[in-house]
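Q: I'll drop the sequence and a predicted model, then ask my questions.
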Amino acid sequence: MKGVQFLVAFVFLALASSFATASDPSPLQDFCVAIDEYKSGLNVPRNTSNPVGSTVTPVNVAQIAGLNTLGVSLVRIDYAPYGQNPPHTHPRASEILVVQEGTLYVGFVTSNPENKLFTKVLNKGDVFVFPVGLIHFQFNIGKTNAVAFAGLSSQNPGVITIANAVFGSDPAINPDVLARAFQLGQKVVKSLQAKFWWDNN
């Protein structure tokens, strides 16, 4: 519960900062108009019976219009045992994640040319930061379900799941490109494309 309180405090501090520095009062007016469009139910566990074993429940400008221009959003992430939030990026936001239940192995990779991997095993109440735009992941290494909440520094952070984007694009990327980029045979590439295209569509 302390993790949730921490994130709520983080979001309200960010909101207060936005209000204090805004010369145009419209963000505050927009928030007050939309305050009744709140999001409830983040205490409810989500179904994680999918190929990756996790479900992300977002609370961003698409769910609460009053977040527009405020520069914050929130997600709840549920993980099945050994489930993961696969490698992905947020092109418009840094992320701060707090574990509410379970044990997660988390990490991010720095940009070229170093591509240095930073990882940590997190337990209940632990916090980890993922810098904006970098590929990162979370993996439930426990035998029980895990839950985390994350604050993001944008009302519309975006998400690019690497495997889905590369192998599941529509239309598909030319297999010659992916075969050479990933040093794989064309049969493997086409198999991955068929799988991820089906999953995405």
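A: That came through, no problem.
Q: from here on, contacts and neighbour counts on C-alpha atoms
A: Will do.
Q: which elements pack onto the lengthiest helix in the chain?
A: Longest helix in the chain, counting residues (DSSP state H): helix 2-21. Here helix 2-21 touches strand 95-101, strand 146-152, going by 3 or more C-alpha pairs under 8 Å, 6 or more residues apart in numbering; DSSP states H and E.
Q: just say which of those is most tucked in.
A: With neighbours defined as mean count of other C-alpha atoms under 10 Å, those peak in mean count at strand 146-152, which reaches a mean of 24.
Q: got a list of contacts for it?
A: The contact list for strand 146-152 (C-alpha atoms under 8 Å, 6 or more residues apart in numbering) reads 3-4, 7, 10-11, 72-81, 93-104, 140.
Q: list buried residues within the residues you listed.
A: For the contacts of strand 146-152, a neighbour count by 16 or more other C-alpha atoms under 10 Å gives the buried set as 3-4, 7, 11, 72-81, 93-104, 140.
Q: what are the buried residues along the longest helix of the chain?
A: Buried residues in helix 2-21, counted by 16+ other C-alpha under 10 Å: G3, V4, L7, V11, A14, L15, S18, F19.
Q: who's in contact with the first one?
A: Read that as G3. Counting by C-alpha under 8 Å, 6+ apart, G3 touches V98, V99, Q100, G125, F149.
Q: the nearest residue to the last one once chain neighbours are set aside: which element?
A: Take F149 and drop its neighbours on the chain: the residue closest to it by C-alpha to C-alpha, 6 or more residues apart in numbering is R76, 4.6 Å away. Following DSSP states H and E, the helix or strand that holds R76 is strand 73-79.
Q: and that strand, what does it pack against?
A: strand 54-59, strand 146-152.
Q: quick one: closest of those to D199.
A: Judged by C-alpha to C-alpha, the one of the helices and strands packed on strand 73-79 that comes nearest to D199 is strand 54-59, at 14.6 Å.
Q: so how far is the closest one off the chain centroid?
A: 8 Å (C-alpha atoms, centre = their mean, to the nearest Å).
Q: take the one below as the second:
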Amino acid sequence: MTRIACFIVAFLALASSFASAYDPSPLQDFCVAVDDAKSAVFVNGKFCKDPKLVVADDFFKHIEAGNTSNIFGSAVTPVTVNELFGLNTLGISLARLDFAPKGLIPPHTHPRGTEILTVIEGTLYVGFVTSNPANGKNRLFAKVLNKGDVFVFPIGLPHFQFNVGYGNAVAISGISSQNPGVITIANAVFGSNPPISDEVLAKAFQVDKNTIKYLEKQFS
């Protein structure tokens, strides 16, 4: 066997070992292993319907405009595998985003999916922040979008959408997971159950505990 042939065989063997060891992308925050099958719950995806029983409506969903009469002036209507069963195993989902004038979708992340947003109506100021760099300065990538504009939010990075126009705005977001998850930053930090220690938060945000208690009340 020539040296090149030996290299190819070794490379293929190594690639095969990587492929067999790679886990599928998670579709929930955690999955605790159990030895007893009777205690197990199938959550990483869903059980599949008998193909003979599948109908067109399994792949169909009508989306109404969301109610924006809330403190943020926005509404998110998700279409994940939980709302549209035909998405199971396809690795995609979407959401309709509705905004009242000056409506905001606060900074949040999708731990399991990259998001691509298209503006249908109105004008949005959107952006995302990079992960912690070596110099300690996270970069903001932001842009004002108009009807027909598209913007991408990389997987796991904090991002936001804000209606800077004087009328209503609508956008559609496609996400690269059937169950991308959402972590709204302020809710997670100040509204967790049980709450994070005031001492931890005060030191992390470099404010006094009274400020932390005030913020916690807003998200309790």
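A: Received, thanks. What you see is a predicted model; the values in this text were computed from it and never measured.
Q: what comes up buried for the lengthiest helix in structure 2?
A: Using DSSP H to define each element, structure 2 has its longest helix at helix 3-21. Buried residues in helix 3-21 of structure 2, counted by 16+ other C-alpha under 10 Å: none are found.
Q: which residues of structure 1 does that helix align to?
A: Aligned by TM-score structural alignment, helix 3-21 of structure 2 falls on no residue of structure 1.
Q: next, count neighbours for V59 of structure 1.
A: By other C-alpha atoms under 10 Å, the residues close to V59 of structure 1 number 22.
Q: can you pull the contacts of the counterpart of it in structure 2?
A: Aligned counterpart of V59 of structure 1 in structure 2: V79 (TM-score structural alignment). Residues in contact with V79 of structure 2 (C-alpha under 8 Å, 6+ apart) are K61, S93, L94, A95.
Q: make it 7 Å
A: By C-alpha atoms under 7 Å, 6 or more residues apart in numbering, V79 of structure 2 lies in contact with S93, L94, A95.
Q: what of V182 of structure 2?
A: By C-alpha under 7 Å, 6+ apart, the neighbours of V182 of structure 2 are H108, T109, H110, P111.
Q: only the buried subset of those, as a PyMOL command please.
A: Applying 16+ other C-alpha under 10 Å to the contacts of V182 of structure 2 leaves a buried subset, and the PyMOL line that selects it is:
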select buried, resi 108+109+110+111
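Q: after the longest helix of structure 1 comes which helix or strand?
A: Moving toward the C-terminus from helix 2-21 of structure 1, the first helix or strand encountered (DSSP H and E) is helix 26-34.
Q: could you see which of the contacts of V79 of structure 2 carry over to structure 1?
A: Retained in structure 1 (both residues aligned by TM-score structural alignment, their matches' C-alpha atoms under 7 Å) from those: S93, L94, A95.
Q: map the first one onto structure 1.
A: Residue-level alignment of S93 of structure 2 against structure 1, with TM-score structural alignment as criterion, gives S73.
Q: so that match sits right up against Q63, yeah?
A: No. Under the criterion of C-alpha atoms under 7 Å, S73 of structure 1 makes no contact with Q63, lying 9.8 Å away.
Q: once you drop chain neighbours, what's closest to T69 of structure 1?
A: Counting by C-alpha to C-alpha, 6+ apart, the residue nearest T69 of structure 1 is P27, at 6.3 Å.
Q: again, but for T109 of structure 2
A: Counting by C-alpha to C-alpha, 6+ apart, P158 is the residue found nearest to T109 of structure 2 once chain neighbours are left out, at 4.7 Å.
Q: how about that neighbour, what does it touch?
A: Residues near P158 of structure 2 by C-alpha under 7 Å, 6+ apart: P107, H108, T109, F128, V129.
Q: who's in contact with the last one?
A: Contacts here follow C-alpha under 7 Å, 6+ apart; on that basis V129 of structure 2 touches N138, R139, L140, F141, L157, P158, H159.
Q: going by neighbour count, which of those comes out on top?
A: H159 (25 neighbours).
Q: what's that residue aligned with over in structure 1?
A: Using TM-score structural alignment, H159 of structure 2 lines up with H136 in structure 1.
Q: same deal with I183 of structure 2?
A: The alignment partner of I183 of structure 2 in structure 1, by TM-score structural alignment, is I160.
Q: for F139 of structure 1, see how far away its match is.
A: From I160 of structure 1 across to F139 of structure 1, the span is 17 Å (C-alpha to C-alpha, to the nearest Å).
Q: and those two? Which one has more around it.
A: Taking neighbours as other C-alpha under 10 Å, I160 of structure 1 and F139 compare with F139 leading, 24 against 15.
Q: which residue ranges of structure 2 form helices?
A: Assigned by DSSP H, the helices in structure 2 fall at 3-21, 185-190, 198-205, 209-219.
Q: mind putting these in CSV, distance to S69 of structure 2 included?
A: Formatted as CSV, the helices of structure 2 follow (distance: least, C-alpha to C-alpha, whole Å):
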stretch, distance to S69 of structure 2
helix 3-21, 48
helix 185-190, 19
helix 198-205, 30
helix 209-219, 18
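Q: residue in structure 1 paired with N210 of structure 2?
A: Under TM-score structural alignment, N210 of structure 2 pairs with K187 in structure 1.
Q: wait, what's in contact with its match?
A: Counting by C-alpha under 7 Å, 6+ apart, K187 of structure 1 makes contact with nothing.
Q: ok, back up a step: show me what the longest helix of structure 2 is in contact with.
A: So helix 3-21 of structure 2 is contacted by nothing (C-alpha under 7 Å, 6+ apart).
Q: can you check stretch 19-34 of structure 1 too?
A: The contact list for stretch 19-34 of structure 1 (C-alpha under 7 Å, 6+ apart) reads A65, G66, L67, T69, L70.
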